[in-house]
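> How does the following fold in three dimensions:
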Amino acid sequence: MGQFSMTFTSNTGLLVQYGDTKVLFDSLYGKSGHRFSPLPRFLEQEIMAGEGDFSHIDYLVFSHNHGDHFSADYLKTYLGQNMVKGIFLPEDLLLETELIEFLKTEKIPTMFFSKKPGLNRTVVLGKSFRLRAIPMCHQGEIYQDVPHFCFLVSCDGERFLLTADVDFAQEDFSAFSQTDLEGIFVNPLFFHSKEGQRVIRETLCPKEVFVYHIPFAAEDVLSMRKMVQRDCDKWDFCPATPLWEPMQQVRRTIDRG
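So this is what the prediction gives:
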């Protein structure tokens, strides 16, 4: 038996732990440059200090270079206080010369995900813990040129798909039609859309849906939380869980068989 846990931080931020390996997704960003929920102050302090659940993080992973998912300044501050085994970044950050110079100077192992699918190999992060980056378009026409990645996380064969801000109406998910998905993570627009729901039902066919990137109550000016709750109440294909409170946790026991 193996213990798998996911701890929600904010937006598409997740701390994923399997066995002794901890991977932090999209959780180092600031309050400016976006209109989405910031990390709560207590959580930002805990992450930056490497305390509690966020002690001894092994890897940092970022889906794309937007202010509600990534901040170079926050990353550098974090790395000034914490050691990691490696960092995974979208390829456009290769143009951030100051950041690249910092990572080289600090000798921090860094891998850049490519928009060319064949260049992104499956990465072994820990015993029976695998990560594969899949380049897929960001939702919204103005963001089509932004390198954006979904992630297939595999722990002892149990697979979870993290879709971040994917353009669910444009992308072809048929490559996952033969993948046994324990769970998928989608944003509210993906889950609310008829097209998104069709993709979930007919192509992805997960055992469970997790909805993230939901505003916290203080930032929910468009009543997204009510919409998500209604969508979850009406959803009858598989269990659907909204992730909308900081430190909300999902735990599973994986039978290694």
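
> going forward, measure contacts and count neighbours with C-alpha atoms only.
OK.

> what's the spacing between stretch 168-182 and its chain's center?
Here stretch 168-182 is found 17 Å from its chain centre; the criterion is C-alpha atoms, centre = their mean, to the nearest Å.

> Identify all contacting residues around that stretch.
136-137, 139, 158-161, 190, 195-196, 199, 203-208 (C-alpha atoms under 8 Å, 6 or more residues apart in numbering).

> Please apply the same query to stretch 36-49.
Outside stretch 36-49, the residues touching it (C-alpha under 8 Å, 6+ apart) are 9-11, 27, 29-31, 52, 54-55, 68, 77-78, 81-82, 215-216, 219, 246.

> Now that stretch: buried residues?
Residues of stretch 36-49 classed as buried: 36-39, 43-44, 47-48 (neighbour count, 16 or more other C-alpha atoms under 10 Å).

> mind listing the helices for the chain?
In order along the chain, the chain carries the following helices (DSSP state H): 41-49, 72-79, 97-105, 188-192, 194-199, 224-234.

> so how far is the last one off the chain centroid?
Computed by C-alpha atoms, centre = their mean, the chain-centroid distance of helix 224-234 equals 21 Å.

> residues of it that come out buried?
Neighbour-count burial for helix 224-234 flags 224-225, 228-229, 231-232 (criterion: 16+ other C-alpha under 10 Å).

> now the fifth one
Taking 16+ other C-alpha under 10 Å as the neighbour-count basis, helix 194-199 is seen to contain the buried residues 196-197, 199.

> again with the shortest one
By neighbour count on 16+ other C-alpha under 10 Å, the buried set for helix 188-192 is 188-192.

> Tell me the buried residues within the contacts of stretch 168-182.
Burial of those was assessed by neighbour count (16+ other C-alpha under 10 Å); the buried members are 136-137, 139, 158-161, 190, 196, 199, 203-206, 208.

> this one as well, want them side by side:
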Amino acid sequence: MRYSKSILFIILWVLSIDSALSQTVTYLGNEGMLIEYQGKKIIIDGLFDDISGRFDSPDYDVMDDIIAGRGEYKNVELALITHAHPDHFDAPSFARFMFNNKKAKMVATLQAIDSMKLNTDLYDSIANRIAVTRWTKGWQINDTEDIGIKSAYTLHAGKAFTKVQNQMFLITIGDKKILHVADTQMDVDYFDDLRLIYEDIDLAIVPFWFLTNLFGAEIVDKHIEAKKVAGMHLPNKDNEKTLEKINSFFPKATVFSEPGQKISF
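Reported below is the predicted structural model:
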């Protein structure tokens, strides 16, 4: 029995060290990500079910683990919501996540907040841990004690979505910076105004449409200048030509295409 306890202790110690040293982004589906660094864990979007079937959704067991704070998703301390579209955000799921994970905080748009108020009776019990970003131009700061969070509203791609409150995030953990661009329209002037080239970004996670043409390539290369680039929001069928274009413009880029896929930064 003594040896069994010793072995169990060693296994748990090794796992805790591995978690503390983890420096990864795990793809949950579409634009959903789990970011881990220096023992800190953040989810971006990641709780939803795309009923259209066009984009990857998180596995149901993964969603259950995130909501319950189990396994790999234990001690997630921050949830970031880019916008309230159903292929990014499910209000009841995120409300349950916040209710179950008492130390977690959230940064969300007003539209996402309104959706939680309308679709769940849990909002009042979690409201004091949610920062609502105002729909204004430029960076807004919502830092936690040890994680830097800057968010900026951007135009959602597509003329039909001009009234959607869509925000990108620049996350600083220790000496690392990760940019999540959300469903943003390719607007050179806007990216220039954000002055991202001065941020020394380690990883930029951008929608695939930024990686398939010269216009997007200009933004990624000249107005973001990240050390690593990853593509997201890729439809899950008939992608051969899109992947060929991405490879021609960004041969070193990673494209998230399989839930559970991990990359380091």
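
> follow-up on the earlier one: and of the buried ones among the contacts of stretch 168-182 of the first structure, the nearest to residue 130 of the first structure?
Within these, the smallest distance to residue 130 of the first structure is 9.2 Å, found for residue 159 (C-alpha to C-alpha).

> ok, the closest one - contacts?
Applying C-alpha under 8 Å, 6+ apart as the definition, the contact partners of residue 159 of the first structure turn out to be 152-153, 180-183.

> can you tell me which residues contact residue 100 of the first structure?
Here residue 100 of the first structure is in contact with 93-94 (C-alpha under 8 Å, 6+ apart).

> in the second structure, which residue is closest to the centre?
Using C-alpha atoms, centre = their mean, the residue of the second structure that lies closest to the mean C-alpha position is residue 44, 2.8 Å off.

> Distance of the counterpart of that one in the first structure relative to residue 7 of the first structure?
In the first structure, the residue matched to residue 44 of the second structure (TM-score structural alignment) is residue 25. When C-alpha to C-alpha, to the nearest Å is the yardstick, residue 25 of the first structure and residue 7 of the first structure sit 10 Å from each other.

> before we move on, what about residue 130 of the first structure?
Residue 130 of the first structure is 18 Å from residue 7 of the first structure, by C-alpha to C-alpha.

> So for these two, which residue has more residues nearby?
residue 7 (21 against 17; other C-alpha atoms under 10 Å).

> Nearest spatial neighbour of the more buried one, chain-adjacent residues omitted?
residue 249 (4.5 Å; C-alpha to C-alpha, 6 or more residues apart in numbering).

> how about the alignment partner in the second structure of the one you found, what does it touch?
By TM-score structural alignment, residue 249 of the first structure lines up with residue 262 in the second structure. For residue 262 of the second structure, the residues meeting the contact criterion (C-alpha under 8 Å, 6+ apart) are 24-27.

> most surrounded residue in these?
Neighbour counts for the contacts of residue 262 of the second structure peak at residue 27, which has 25 neighbours (criterion: other C-alpha under 10 Å).

> What lines up with that one in the first structure?
Per TM-score structural alignment, the equivalent position to residue 27 of the second structure in the first structure is residue 8.

> Next, the contact list for residue 217 of the second structure, please.
Applying C-alpha under 8 Å, 6+ apart, the residues near residue 217 of the second structure are 210-211, 249.

> Now do stretch 228-244 of the second structure: everything it contacts.
The contact list for stretch 228-244 of the second structure (C-alpha under 8 Å, 6+ apart) reads 30-31, 54-56, 202-208, 211-212, 252-257, 265.

> Strands of the first structure, start to end?
Taking DSSP state E to define them, one finds strands in the first structure at 2-8, 14-18, 21-25, 59-61, 86-90, 110-113, 123-126, 129-135, 149-155, 158-162, 181-186, 209-211, 240-242, 249-254.

> would you turn those into CSV with distance to residue 101 of the first structure?
Supplementary listing: the strands of the first structure in CSV, determined by distance: least, C-alpha to C-alpha, whole Å:
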stretch, distance to residue 101 of the first structure
strand 2-8, 31
strand 14-18, 27
strand 21-25, 22
strand 59-61, 18
strand 86-90, 14
strand 110-113, 12
strand 123-126, 24
strand 129-135, 24
strand 149-155, 24
strand 158-162, 30
strand 181-186, 33
strand 209-211, 36
strand 240-242, 39
strand 249-254, 36
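
> between those, which one is nearest to residue 72 of the first structure?
The closest of those to residue 72 of the first structure is strand 86-90. By C-alpha to C-alpha, the value is 10.7 Å.

> For the closest one, name the packing helices and strands.
Counting contacts by 3 or more C-alpha pairs under 8 Å, 6 or more residues apart in numbering; DSSP states H and E, the secondary-structure elements packed against strand 86-90 of the first structure are strand 59-61, strand 110-113.

> So which bit of the second structure is the first one matched to?
Meaning strand 59-61 of the first structure. Residues 78-80 of the second structure are where strand 59-61 of the first structure lands, counting by TM-score structural alignment.

> Tally up the residues packed near the counterpart of residue 95 of the first structure in the second structure, please.
When the two structures are superposed using TM-score structural alignment, residue 95 of the first structure falls opposite residue 114 in the second structure. The tally of other residues near residue 114 of the second structure (other C-alpha under 10 Å) stands at 13.

> again with residue 233 of the second structure
The local packing of residue 233 of the second structure (other C-alpha under 10 Å) involves 23 other residues.

> which one is it nearest to, not counting chain neighbours?
If you skip the residues right next to it in sequence, residue 233 of the second structure has residue 30 as its closest partner in space, 4.5 Å away by C-alpha to C-alpha, 6+ apart.
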